[in-house]
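Peer 1: kindly return the folded structure for what I paste below:
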Amino acid sequence: MAAVKATETSHLLVGGIKVEVVRKDIKNLHLGVYPPMGRVRVAVPLVISDEAVRLAVIDKLGWIKRQRAKFAEQPRQSQREMVNGESHYFLGKRYRLRMHAVDAPPRVVVRGITSLDLYVRPGATVEQRELVLLAWYRDQLKALIPPLLDEWQPILGVQASQWGVKKMKTKWGSCNTAAKRIWLNLELAKKPEMCLEYIVVHELVHLLERKHSERFTALMDSYLPNWRVCRETLNGGMLGHEVWTY
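Peer 2: Below you'll find the predicted structure:
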């Protein structure tokens, strides 16, 4: 008999809604609806049948539809054009973009509390302008993250061996517990600082508890009592075009 894979992913159609089913080595079923499009994902034990999953989803169908309706009502960012007056976010605050064509190295400067000045070479394309801004976001996160690690690693009694920042399509952060390596989503630069702190703590807590178990929740409650508020803020703001989950 073939060995069962550690993780298996499939899909079911329930009440006209596509449901992603992830079978893994867990004891309980976990159902979630994620922004921006209301993607439905259910993590279930390896041995559970499709029919049992279907019944569990049907039982929560009303709640699922309410969550999807809520996400549908939330504002979404328009496609970036990188032009004067366009709104961009940094640490949860909205700034108006001001473009400057200069014969000098590209850079970004925050002017007061309202303007984000982007200096690029004359003739820079939309993609090139955006790359300059993304590089700046990355630099800002790389300056903000070390103090958070210095604060929280001694509190939790853990030590990440490595951390980094990258664009992630489906998560705000990730933790390889075996390697003790943490990745943080570049989009966190646009969110309030408390959201960045929440994700840093969340990933560090995974070094104490790998799964999203009751123990994990208890640890989060103990160390960061307002983590649910942070999560709501993180997932309830202006939505981009990617599918963020946590």
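Peer 1: make it CA atoms for all contacts and neighbour counts henceforth
Peer 2: Fine.
Peer 1: and the longest helix along the chain, what's buried?
Peer 2: The helix that spans the most residues within the chain, counting by DSSP state H, is helix 126-156. Neighbour-count burial for helix 126-156 flags 129-130, 132-134, 136-138, 141-142, 145, 149, 152-153 (criterion: 16 or more other Cα atoms under 10 Å).
Peer 1: pretty sure Thr114 is touching Tyr89, no?
Peer 2: No: counting by Cα atoms under 8 Å, Thr114 does not reach Tyr89; the two are 10.3 Å apart.
Peer 1: those two: which is more packed in?
Peer 2: Tyr89 (17 against 13; other Cα atoms under 10 Å).
Peer 1: and the helix or strand harbouring that one, what other elements does it pack with?
Peer 2: Applying DSSP states H and E as the criterion places Tyr89 in strand 87-90. When contacts are defined as 3 or more Cα pairs under 8 Å, 6 or more residues apart in numbering; DSSP states H and E, strand 87-90 sits against strand 93-101.
Peer 1: one more to put side by side:
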Amino acid sequence: MNTKTPAGTEQITVSNITIDIVRKDIKNIHLAVYPPMGRVRIAAPFLVKDDAIRLFAISKLSWIRRQQRQFAGQERLPPREYKERESHYYQGKRYLLHIVEAEGWPKVILKNKTWIELYVRPGTTLEKRHALMTRWYRTQLKKQIPALIEKWEQIMDVQVNGWQVRQMKTRWGSCNPDQKKIRLNLELVKKPASCLEYIIVHEMVHLLERHHNEVFLAYMDRFLPHWRQLKAELNKLPVRHEEWGY
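Peer 2: So this is what the prediction gives:
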């Protein structure tokens, strides 16, 4: 028997695994397991009966458990303390933080392939260090996005009317097809450039097809044939202590 969460989401439990059920205008059932906690979701056509969804879930239990085991072993990043030699990521590479306490204007410098230097005044609080690093990350990501959007506008023959960088807790990106605007998660600046491009392509495909259906997947296969590998790479990279999904 299906249940409803307080938010109205449909759920089933199969072999002690809770599965979110989403009804969509699609032809086939789609199964996904999301990092980092192994949340399971099934997208099903409106007319598929509950019993059929349950049988589908049972048939995929081994695959679901295998995916959850992989996510359980994924590296977790504890909350950053912005201290000397702390690990920070930029474009998929790990850097060590070097704190330089000095009078003058605070700044962040990518020193070389090993170090990110954080210049702060003596006594700068953790919150201000975080704000400074976040501002630097945002600036770097905003430098990367326009060229990628322009590239894919020409390939897809679509137009993006606007884009934003946001700190998002549950998505790598989002798209408003009606306004032709996209939002991108600030955390993408820490991932390889190829993963950023994958998310941009994903969101721009929504300008051609708003739903994650067979048409959407066909566009993804056409424009970015290796998108599944990029998605897997993105989901295997170190994640923050919050829960992520895409």
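Peer 1: quick check: closest non-adjacent residue to the most centrally placed residue in structure 2.
Peer 2: Structure 2 has Trp172 as the residue nearest its centroid, 2.9 Å off, counting by Cα atoms, centre = their mean. Spatially, and ignoring its direct neighbours in sequence, Trp172 of structure 2 is nearest to Asn185 (5.0 Å; Cα to Cα, 6 or more residues apart in numbering).
Peer 1: what lines up with that neighbour in structure 1?
Peer 2: With TM-score structural alignment as the criterion, Asn185 of structure 2 lines up with Asn185 in structure 1.
Peer 1: surely that match meets Trp172?
Peer 2: Yes: Asn185 of structure 1 is within contact range of Trp172, at 5.0 Å (criterion: Cα under 8 Å).
Peer 1: please name the residues that touch the residue located most distally from the centre of structure 2.
Peer 2: Here structure 2 reaches farthest from its C-alpha mean at Glu103, the gap being 37.3 Å by Cα atoms, centre = their mean. Residues counted as contacts of Glu103 of structure 2 (Cα atoms under 8 Å, 6 or more residues apart in numbering) are 120-122.
Peer 1: and it, how far is that from Thr124 of structure 2?
Peer 2: 11 Å (Cα to Cα, to the nearest Å).
Peer 1: now swap in Arg76 of structure 2 and tell me
Peer 2: Counting by Cα to Cα, the gap from Arg76 of structure 2 to Thr124 of structure 2 is 26 Å.
Peer 1: which of these two has more neighbours?
Peer 2: Between Arg76 of structure 2 and Thr124, Arg76 has the larger neighbour count (other Cα under 10 Å), namely 15 against 12.
Peer 1: quick one: the strands in structure 2?
Peer 2: 3-4, 10-14, 17-24, 30-34, 39-45, 76-77, 87-90, 93-101, 107-110, 115-120, 162-166, 173-176, 181-185, 239-240 (DSSP state E).
Peer 1: return the distance of the longest one from the chain's centre.
Peer 2: Relative to its parent chain, strand 93-101 of structure 2 has a centroid offset of 24 Å by Cα atoms, centre = their mean, to the nearest Å.
Peer 1: could you check the angle strand 115-120 makes with it?
Peer 2: 30 degrees (axes from the mean of the first three to the mean of the last three Cα atoms, to 10 degrees).
Peer 1: now strand 93-101 of structure 2 on structure 1. Mean distance?
Peer 2: Compared with structure 1 after the fit, strand 93-101 of structure 2 shows a mean deviation of 1.0 Å (mean Cα distance after the TM-score superposition for structure 1).
Peer 1: how about the fourth one?
Peer 2: Per the superposition on structure 1, strand 30-34 of structure 2 and its aligned residues are separated by 0.9 Å on average (mean Cα distance after the TM-score superposition for structure 1).
Peer 1: in that strand, which residues are buried?
Peer 2: For strand 30-34 of structure 2, by 16+ other Cα under 10 Å, it's 31-34.
Peer 1: same list (the strands of structure 2) but as JSON lines, adding distance to Leu208 of structure 2.
Peer 2: Shown next, in JSON lines, are the strands of structure 2 (distance: least, Cα to Cα, whole Å):
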{"stretch": "strand 3-4", "distance to Leu208 of structure 2": "32"}
{"stretch": "strand 10-14", "distance to Leu208 of structure 2": "28"}
{"stretch": "strand 17-24", "distance to Leu208 of structure 2": "17"}
{"stretch": "strand 30-34", "distance to Leu208 of structure 2": "20"}
{"stretch": "strand 39-45", "distance to Leu208 of structure 2": "20"}
{"stretch": "strand 76-77", "distance to Leu208 of structure 2": "35"}
{"stretch": "strand 87-90", "distance to Leu208 of structure 2": "31"}
{"stretch": "strand 93-101", "distance to Leu208 of structure 2": "33"}
{"stretch": "strand 107-110", "distance to Leu208 of structure 2": "38"}
{"stretch": "strand 115-120", "distance to Leu208 of structure 2": "40"}
{"stretch": "strand 162-166", "distance to Leu208 of structure 2": "16"}
{"stretch": "strand 173-176", "distance to Leu208 of structure 2": "11"}
{"stretch": "strand 181-185", "distance to Leu208 of structure 2": "13"}
{"stretch": "strand 239-240", "distance to Leu208 of structure 2": "30"}
